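**Student:** just to be clear, the model below is a prediction. Sequence and coordinates:
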Amino acid sequence: MAPVNVASRDYRERPSRLAGAVVWTRVASGGAGDARPVLPDGCMDLLWTEGRLFVAGPDTRAYVPQVLEAGRRFVGIRFRPGTAPAFFGVPAHELRDQREELAGLWGAGAARRLTERVDDAADPTAALEAVAMERAARAEPPDPLLAHIVASLDAGHSVARTAADAGVNARQLHRRSLPAFGYGPKTLARVLRLQRALALARDGMAYADTAAVAGFADQAHLARDVRELTGKPLGTLLRGGP
């Protein structure tokens, strides 16, 4: 769940002590910059802001946060695709395109205690990371097949090849993908391809070359997919404009 401009002054991220996860922090500016879109990336997040713990499900479209009062702090733990449902105890498709209060998943009492724990901590970032690590230690480990699915699709392999390499048919792959990723493997492949393209374009690669390297048929295909998934042209996204 990364904003378009991950190098902005108000947003920072680092690898988490929780394997495969990322810790990020953000401070609201109170201006239009707060409304930078959060783009689909296949991930799910556990988020804290003062007095609140909630979950961001896997997005199929850009999420535009509201402008908040300046100085409001956010901390998040971003889970790589397929790993969060075991942690949260909820199938990913039930949280697709949703922001859900943690109380709805873990109960009001548990959510209140955890929220107070992070609220009262001298370092909310460390406190939220500790909460995540404790919960992960009690959760069932993710299905190893899920990491294969993500790696294969992120490498640009087709859904058919991904299924064959995993030893399942296309229907079985779709059925296992819904609770793990929140959507089927075709949508996951589109989301991962979008992220590959954005990374290449941010590094200065020409759009036509970006399309070819990221796995699009051509530049027009890249432009169409970016607009459908984010609601904006690629150039506007890279500039961080409205």
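**Tutor:** Here it is on my side, so go on.
**Student:** contacts, neighbours, all on C-alpha from now
**Tutor:** Will do.
**Student:** tell me how far the longest helix along the chain lies from the chain's centre.
**Tutor:** Determined from DSSP state H, the single longest helix within the chain is helix 185-202. The chain centre lies 12 Å from the centre of helix 185-202; the measure is CA atoms, centre = their mean, to the nearest Å.
**Student:** report the angle between the helix or strand following that helix and helix 185-202.
**Tutor:** Moving toward the C-terminus from helix 185-202, the next helix or strand (DSSP states H and E) is helix 207-214. Angle, helix 207-214 to helix 185-202, by axes from the mean of the first three to the mean of the last three CA atoms, to 10 degrees: 140 degrees.
**Student:** what's helix 207-214 in contact with?
**Tutor:** Contacting residues not belonging to helix 207-214 are listed as Gly156, Arg193, Leu194, Arg196, Ala197, Leu200, Ala201, Ala217, Asp218, Gln219, His221, Leu222 [CA atoms under 8 Å, 6 or more residues apart in numbering].
**Student:** before we go on, here's another structure to hold up against the first:
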Amino acid sequence: MYTERASRLPGAVVWRRTIEDPVVRPVLPDGCMDLLWNEGRLLVAGPDTQAYVPQGGPRHWAGVRFYPGTAPAFLGVPAHELRDRRVELADLWPATEVRRLRGRIEAAADPMTALEDVALQRAADTDPPDPLLLRVVAALDTGRPVAATADELGLSARQLHRRALVAFGYGPKTLARVLRLQRALALARDGVPLAETAVRAGFADQAHLARDVRELAGMPLSQLLGR
């Protein structure tokens, strides 16, 4: 069972998941990073470039999913250092602080809300994310070309790539592909025919959509939609 809601932290989502189904469902790239609680552990999920397949283990999870580009300021770590990784929070923050936070979450009636409170408190004590990078996400999520996005923001292609690595974990072209995939999946799950989905999401055609889904999700589109 999976549930989520909008967080009190701007742009973020808080979620919980209880794994009851023996069928393992992949976590797809979405441009985001998550702070995770997992039955006594605190972890960070870095930005994915391919589908991540959980490997069994504890059944109860809670998380704060940060809006793309906002987690590095919160964590104090460049996103590219966490790309395609799940790491213990104690590897990033002082172990004594992580133990204190873990105890606070374990004592709470609702780990999801307690984890959100930790994120809110930490965010209040750190500098806000660069607003320019939020504009990058907004532009690319409308299908704006990377080169045009850089020009409109007054950046060279190299400057945009360097800043994107820190904020998103990968370059702007990869971020654009990931956001395009998510747009397509949202349309397809709403029942939009696949040929129309491809055009509306920004793909050249349905075959282009199918190739990107297989590369990023690790399975054919029909199988992914069936899940």
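**Tutor:** It's in. The structure displayed is predicted, hence computed values, not measured ones.
**Student:** any of the contacts of helix 207-214 of the first structure buried? List them.
**Tutor:** Neighbour counting with 16 or more other CA atoms under 10 Å marks Gly156, Arg193, Leu194, Arg196, Ala197, Leu200, Ala201, Asp218, Gln219, Leu222 as buried within those.
**Student:** let's have those in JSON lines, adding distance to Arg12 of the first structure.
**Tutor:** Listed next are those as JSON lines, based on distance: CA to CA, whole Å:
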{"residue": "Gly156", "distance to Arg12 of the first structure": "29"}
{"residue": "Arg193", "distance to Arg12 of the first structure": "24"}
{"residue": "Leu194", "distance to Arg12 of the first structure": "22"}
{"residue": "Arg196", "distance to Arg12 of the first structure": "20"}
{"residue": "Ala197", "distance to Arg12 of the first structure": "22"}
{"residue": "Leu200", "distance to Arg12 of the first structure": "20"}
{"residue": "Ala201", "distance to Arg12 of the first structure": "21"}
{"residue": "Asp218", "distance to Arg12 of the first structure": "33"}
{"residue": "Gln219", "distance to Arg12 of the first structure": "31"}
{"residue": "Leu222", "distance to Arg12 of the first structure": "28"}
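**Student:** which one of those is nearest Arg14 of the first structure?
**Tutor:** Arg14 of the first structure has its nearest neighbour among these in Arg196, at 19.3 Å by CA to CA.
**Student:** which residues touch that closest one?
**Tutor:** Arg196 of the first structure touches Ala214, counting by CA under 8 Å, 6+ apart.
**Student:** the second structure: which residue goes with that one?
**Tutor:** Matched to the second structure by TM-score structural alignment, Arg196 of the first structure sits across from Arg183.
**Student:** give me the aligned partner of Arg135 of the first structure over in the second structure.
**Tutor:** Aligned partner of Arg135 of the first structure by TM-score structural alignment: Arg122.
**Student:** ok so its match is a helix residue?
**Tutor:** Yes. According to DSSP: H, G, I helix; E, B strand; the rest coil, Arg122 of the second structure belongs to a helix.
**Student:** assess the claim that it and Ala71 are in contact.
**Tutor:** No. Contact criterion CA atoms under 8 Å: Arg122 of the second structure and Ala71 do not qualify, at 11.0 Å.
**Student:** not counting sequence-adjacent ones, nearest residue to the spatially most central residue of the second structure?
**Tutor:** For the second structure, the residue nearest the mean C-alpha position is Cys32 (1.8 Å; CA atoms, centre = their mean). Nearest residue to Cys32 of the second structure, sequence neighbours excluded (CA to CA, 6 or more residues apart in numbering): Pro68, at 4.7 Å.
**Student:** give me the number of residues near the one you found?
**Tutor:** Using other CA atoms under 10 Å, Pro68 of the second structure is surrounded by 24 other residues.
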